Each structure stands twice: as structure tokens, then as C-alpha cells.
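J.: Structure here, sequence nowhere to be found:
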């Protein structure tokens, strides 16, 4: 059997040129991959958050008995993720909740209007139990991981049914980090879920307390006001006044910390780091004489006024 011989002389120059071009292409691809920022997303099972935070802070899982400052809590989650994933950018926050016939409640509408937040709704049955939320979480986690849209997923929940969602995302190379809320007693997250994730983190009472407040009348919620609050309470504090107070606090903050601190703060717009947000809230409540803890619309106006003043000074 005769070996097949080449029909002509081998052109080493052509081969060398081809190899050089291939190496250049690989170099560009590797450089692009190296400079592409990692991306993370936060997946929040609202039913778990309400139940766990309510039990921990207010002593009950009944949503009618307490108010949750969802906006403030979401911003706290975003701020925590920014610290944990310093070299990663946020894709968005997914907020999973239940609603009758999947029609947004007023509170869910407000959450959906927040920047970088997407509300996904399952159904509520006759016993006010969520149906279909776990499948929504799995669908989003798997899809984002499959398309390489995220490298890390912070999952806030505790149901064992979420194990399949974690496995699906990990199968496409994403890392899944389970975040939970401290249990009043025992555990509020399933063991198989804890075993499956890449890392775990628990938020304690001090973290959750600013975002939960008991209602004075569970059947007919009323605005909460601190003792000695100004006449008219929260109802008398309009968005314009609260926005103006936000600007006042910003002026004091800038005078105390200077422009270097401002330059560090601006890249995070429209979000404030947790300590700055809490400082703003406490100082504003002192100036107004009322509590804003359970009034997301007024807290949003407060932050708007704070940012508006700071950005005008840069």
C-alpha cells in the first residue's frame, strides 16, 4: 500500500501566516473575555421574605399584621451584592410574588416601578398560598445562565423546590449563592437547598429591623408615627417637603465629607450604600418629626432630593 504524497511542495510561509492570524484572533478573543465584566442578578422569593422577616421582627407571618419596606430592603440587597461581587455589575433584581389572577396589587405596582427591578407573579390560591413561583424562578435562572447573561445568582428563598432551579443554573456554569433571613427558631430553609448551593449568607435581626413595622390595626392599616410626631403625621408630609429635606441632608453630608466622598458615591446612582441610606433616613425623620419607615413613596422622594442636590454640586 503506497502512501499518498502531496501534489506539490509545502508552502511553509502560508502555514506560518495562517498560524499567526489564528494566534491574533485568539489573543483578541481572550482580551475581550478578560475585560468583559461579570454580571450578577438577585432572585427574591417575596413569600419567603415576608414570612421570614415578619416572623423575625414582628413575631408573625401574617402580612396583614405588618408592613414591609420592600424598596428599602431591595436597595439593601443590591448594596450587599455590590460588596460581595465588587467586580461585577447588576443585571437586575427579580421579585417573585403571588397575586389573584396574576393582577398586580398596589404595592406590587410600586415595586415594579423601581429601577432595575422586575416583578414576576404567580397565582394565589384560596388559602393565600403562592402557586407557580418556583417554576418562574427556575425558568429565569436557567435561561439567564444558559445564555451566559449572569455569572453569579443571589437566590433569596428557602423552599426545597428551588433545588432544581439551582441545579439547572449550575449546569450552565453559573454560581448560585443562597441568601436567607435569620430564623426565629430552628431553620427556615430546606437542607437539600443548603447542600446544593455554592455559598450561603444569613441576614440577622439588625439587618431586617429597619424594613419591618407592625401595623396598629391589622384590619385597617394606618400610617405609623413616632411618639411626639408633628400634627397630621405622615399625611401632612408631602413629597415636595420630603424631597426638600433630602436636599438639606445632602448639603450637610457634603459639607462634612467633601467632594472626594461625593466622587465615590456618584457611580452608585440611583442607589445609596446601606449606611448612607440609613443616615439619610434617621436625619430626615428627625427634621420632619415623623417616621418614614413604612412609606416607600416618601422614602423615594427623600432619596430623590438627596441625589438631586449632590449631582448638582458635582
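T.: Yep, that arrived. Not measured: the values here are computed from a predicted model.
J.: going forward, measure contacts between C-alpha atoms and count neighbours the same way
T.: Will do.
J.: Okay, helices next: where are they in the stretch 51-200 of the chain?
T.: 70-84, 106-112, 133-146, 163-171, 191-196 (DSSP state H, counting those that start in this stretch).
J.: Same list, those helices, but as TSV with mean neighbour count and distance to residue 37 please.
T.: What follows is these, written out as TSV (neighbours: other C-alpha atoms under 10 Å; distance: least, C-alpha to C-alpha, whole Å):
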stretch	mean neighbour count	distance to residue 37
helix 70-84	18	13
helix 106-112	15	26
helix 133-146	19	15
helix 163-171	20	19
helix 191-196	15	26
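J.: So for residue 25, which of these sits nearest?
T.: If you check each of the helices of the stretch 51-200 of the chain against residue 25 by C-alpha to C-alpha, helix 133-146 wins as the nearest, at 24.8 Å.
J.: Now do the buried residues in the longest helix along the chain.
T.: Among the segments of the chain that qualify as a helix by DSSP state H, the longest is helix 239-265. Under the neighbour-count criterion of 16 or more other C-alpha atoms under 10 Å, helix 239-265 has 239, 241-250, 253-254, 262, 265 buried.
J.: Please list all residues in contact with residue 156.
T.: 42-45, 48-49, 178-180 (C-alpha atoms under 8 Å, 6 or more residues apart in numbering).
J.: Recalculate using a threshold of 6 Å.
T.: Counting by C-alpha atoms under 6 Å, 6 or more residues apart in numbering, residue 156 touches 44-45, 179-180.
J.: and the residues you listed, which of them are in strands?
T.: Using DSSP state E, the subset of the contacts of residue 156 located in strands is 44-45, 179-180.
J.: and of those, the nearest to residue 30?
T.: Nearest member of the ones in strands among the contacts of residue 156 to residue 30, counting by C-alpha to C-alpha, is residue 179, at 32.7 Å.
J.: coming back round to it: pull out the buried residues from the contacts of residue 156.
T.: 44-45, 179-180.
J.: For the top strand by length along the chain, which outside residues touch it?
T.: In the chain, assigned by DSSP E, the strand with the most residues is strand 88-99. Residues outside strand 88-99 that contact it (C-alpha under 6 Å, 6+ apart) are 37-46, 116-124, 130.
J.: one more time with 7 Å
T.: The contact list for strand 88-99, computed with C-alpha atoms under 7 Å, 6 or more residues apart in numbering, reads 37-47, 116-124, 130, 133.
J.: what does stretch 120-128 give?
T.: Outside stretch 120-128, the residues touching it (C-alpha under 7 Å, 6+ apart) are 94-102, 130-133.
J.: A further structure is provided below for comparison with the first:
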């Protein structure tokens, strides 16, 4: 009898010990923080560096980029590097006139797990405010423990404060760059501050970047005259009126001389398609385009 009781007691103690180990392991698993990473893409750097590497030019008008494919490839690369970590999202930083999305930027914003953040573009098509947006997001996410790792694709020295801010809250910042055909396309102070660095090479980017076939034709075209552009503006106004009707025209005329941002962007895109010529950064021709548009609507009225 005593032997049976002793065996039963030993069995219970063994079971209790096993249960304690299971509960301890579960407690450790539940208390361990979930690793989370996010990607921060400076689109200006990506376009310039990838264009230079793959097709030999930084001019966005000279090549096309499969942005959806690039973003998917970046997500896959991060999944390999940050194993046992979940993706928070991809932050895509770019510039736009008056911070109004272009058609391409709208398409990117509609992709799953992607957040588009826009700075401004000045008269020379230079981004303004993008570095500040990156710093704000990096710092806020690190401060709230929303991320443990940040993959930053960029090269500007102005990003150093963003890196330092995130690291101050315990996040690790990993700098991704693009292979430079000659020299280096990332600032040394930025390289010094990050926790690790990696380079995306030609083989990685080549499937997503291709030269536009129409570039040679556009480059050879003469700059359109003021009257040519004004006439195109009138053509587009006629189409607009046929599609929208008199009531919409009256409402729009009430806004003149200000053309709402979405309408102005649509006008620009349609005009460039008709002209086969880029009007970006050419304020005089943009004025001619708007003049022709408004004049046509006023004449119909």
C-alpha cells in the first residue's frame, strides 16, 4: 500500500513539474515582444539611383518603373532578413505639386500595406519636406514601440536625425542603398549612424526598370508654342464640358482663376498626352494651358 502511495505521489509531482515547465514556457512566449519591421522608401532616391544604374539616367521621364513589382520585391527581401518578424507597412515618400497625388502615386497608395506620404515639389522638381516626414514617422513608430526594426532606403545626409531619433527609442535602423555605377550615392555620415547596411544591385532592380521608347521622339520634338498649348487647353475644356455638363461648368467657373488641384492635374496629364511633350517645370506653358481651358469655358457660357 505504501509503495502504491509513493508511486502515485511521484507521478503527481512529475506531472506538476511538467505543468510548471509548460506554464513557464507559455509565459515567456506571451511576454516576449513581437518583432515588427517597417520599410521607409525615399522614392526620389530610388528613382534617381535605379535609373542611373539600369538605364543610365536619373530623369524620371526617360524610364518607367514597375513600382508595384519593386515594392513586392522589397517586402520579400525584408521577410528574409527579418525572420520571425511581421511587416507593419511600407512607407513611400515622394514629392508632388501642392502635395496632390499623381496617377502613379494614387496607384501606389492603393496597394496593400503601403502608405504614401507626400512632400512638395519646387519649381526645379526638387523634393521638399520629405526628410522631415521620414523623421517624424520613424521617431513616432519607435517611440510607441510599434517597430523593432526599420529598413530605410535612401541616401541623403539629412536622414541622419531620423536615424538617431529612432535609435534613441531602441529601434534598429538598417540602411538599404542602390549600387552606384561610379563612386557612392549615399552620404557617409548616414552610413556611420545606421546599425547595418545592404546594397540592392543591378540584378535586383533590372526587372523593374526600363527605358521609355518614346523618349527619343519627345527629346527631338520642338518646344510647343504658347498658342499650341493654349489650343490644347481649349480642346480639353470642350471634352470636359461634354462629359460634365453645364451645371458642373458653372460651378467650376465660380472658382476661377483658381483651378482645383485634381482638375489641374488631370488637365496637365491630358495635355502632355496630346502634345507628346512634358510641361513639368514650365510655368509659362502651364499658364497658357489654363488660359485656353478657362477661355473655352467662358466662351461657351
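T.: Good, I have the coordinates. All figures in this text were calculated on a predicted structure; none of them were measured in a lab.
J.: Where in structure 2 does the longest strand of structure 1 fall?
T.: Mapped onto structure 2 using TM-score structural alignment, strand 88-99 of structure 1 covers residues 85-96.
J.: With structure 1 overlaid, how far apart is that stretch on average?
T.: Superposed on structure 1, stretch 85-96 of structure 2 shows a mean distance of 0.1 Å to its aligned residues (mean C-alpha distance after the TM-score superposition for structure 1).
J.: Please spell out which residues along that stretch are buried.
T.: Buried-residue list, stretch 85-96 of structure 2, by 16+ other C-alpha under 10 Å: 85, 87, 89-96.
J.: Also stretch 263-270 of structure 2?
T.: 265, 267-269.
J.: tell me which of these is nearest to residue 15 of structure 2?
T.: For the buried residues of stretch 263-270 of structure 2, the nearest to residue 15 of structure 2 is residue 265 (71.5 Å; C-alpha to C-alpha).
J.: Which position in structure 1 pairs with the closest one?
T.: Using TM-score structural alignment, residue 265 of structure 2 pairs with nothing in structure 1.
J.: Next, the contact list for residue 265 of structure 2, please.
T.: Taking C-alpha under 7 Å, 6+ apart as the test, residue 265 of structure 2 contacts no residue whatsoever.
J.: Would you agree it falls within a helix?
T.: Yes. Remark: residue 265 of structure 2 belongs to a helix, assigned using DSSP: H, G, I helix; E, B strand; the rest coil.
J.: mind listing the strands for structure 2?
T.: Going by DSSP E, structure 2 shows strands at 35-42, 63-65, 85-96, 114-121, 127-128, 149-153, 172-178, 196-200, 209-211.
J.: and of the ones you listed, who's closest to residue 296 of structure 2?
T.: By C-alpha to C-alpha (comparing all of the strands of structure 2), the closest turns out to be strand 85-96, at 27.6 Å.
J.: before we move on, back to that, need the helices of the stretch 51-200 of structure 1 in a markdown table (columns: distance to residue 277 of structure 1).
T.: Output for the helices of the stretch 51-200 of structure 1, formatted as a markdown table (distance: least, C-alpha to C-alpha, whole Å):
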| stretch | distance to residue 277 of structure 1 |
| --- | --- |
| helix 70-84 | 9 |
| helix 106-112 | 18 |
| helix 133-146 | 29 |
| helix 163-171 | 32 |
| helix 191-196 | 31 |
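J.: what number of residues lie near residue 118 of structure 1?
T.: Residues lying near residue 118 of structure 1 (other C-alpha atoms under 10 Å) number 16.
J.: residue in structure 2 matching it?
T.: Checking with TM-score structural alignment, residue 118 of structure 1 has residue 115 as its match.
J.: For that match, give its distance to residue 265 of structure 2.
T.: 21 Å (C-alpha to C-alpha, to the nearest Å).
J.: Now which residue in structure 1 aligns to residue 140 of structure 2?
T.: By TM-score structural alignment, residue 140 of structure 2 lines up with residue 143.
J.: mind listing what its match touches?
T.: With C-alpha under 7 Å, 6+ apart, residue 143 of structure 1 has no contacts at all.
J.: now with 10 Å?
T.: 137, 149-150, 168-169, 172 (C-alpha atoms under 10 Å, 6 or more residues apart in numbering).
J.: Residue 106 of structure 1 too?
T.: residue 112.
J.: count of residues packed around the aligned partner of residue 154 of structure 2 in structure 1?
T.: Under the alignment (TM-score structural alignment), residue 154 of structure 2 maps onto residue 157 of structure 1. Neighbourhood size, residue 157 of structure 1 [other C-alpha under 10 Å]: 24.
J.: if I look at residue 157 of structure 1, how far off is residue 179 of structure 1?
T.: Distance from residue 157 of structure 1 to residue 179 of structure 1, by C-alpha to C-alpha: 7 Å.
J.: Identify whichever of the helices of the stretch 51-200 of structure 1 lies nearest to residue 33 of structure 1.
T.: Across the helices of the stretch 51-200 of structure 1, closest to residue 33 of structure 1 is helix 133-146 (C-alpha to C-alpha), at 16.6 Å.
J.: residues in contact with the aligned partner of residue 60 of structure 2 in structure 1?
T.: By TM-score structural alignment, residue 60 of structure 2 lines up with residue 63 in structure 1. Each residue near residue 63 of structure 1 by C-alpha under 10 Å, 6+ apart is listed here: 47, 50-51, 54, 214-215, 218.
J.: Ok, residue 57 of structure 2 next?
T.: With C-alpha under 10 Å, 6+ apart, residue 57 of structure 2 has these contacts: 47-51, 63, 211.
J.: And these, which two are furthest apart?
T.: Longest span within the contacts of residue 57 of structure 2, C-alpha to C-alpha: 49 and 211, 14.2 Å.
J.: higher neighbour count, those two?
T.: Between residue 49 of structure 2 and residue 211, residue 49 has the larger neighbour count (other C-alpha under 10 Å), namely 23 against 17.
J.: Against residue 18 of structure 2, how distant is residue 25 of structure 2?
T.: 11 Å.
J.: Could you do residue 189 of structure 2 as well?
T.: Residue 189 of structure 2 is 53 Å from residue 18 of structure 2, by C-alpha to C-alpha.
J.: cool, and residue 231 of structure 2?
T.: 84 Å.
J.: Check residue 134 of structure 2 too.
T.: 49 Å.
J.: And residue 241 of structure 1, what's its match in structure 2?
T.: That one, residue 241 of structure 1, aligns with nothing by TM-score structural alignment.
J.: Kindly report the same for residue 182 of structure 1.
T.: In structure 2, residue 182 of structure 1 lands on residue 179 (TM-score structural alignment).
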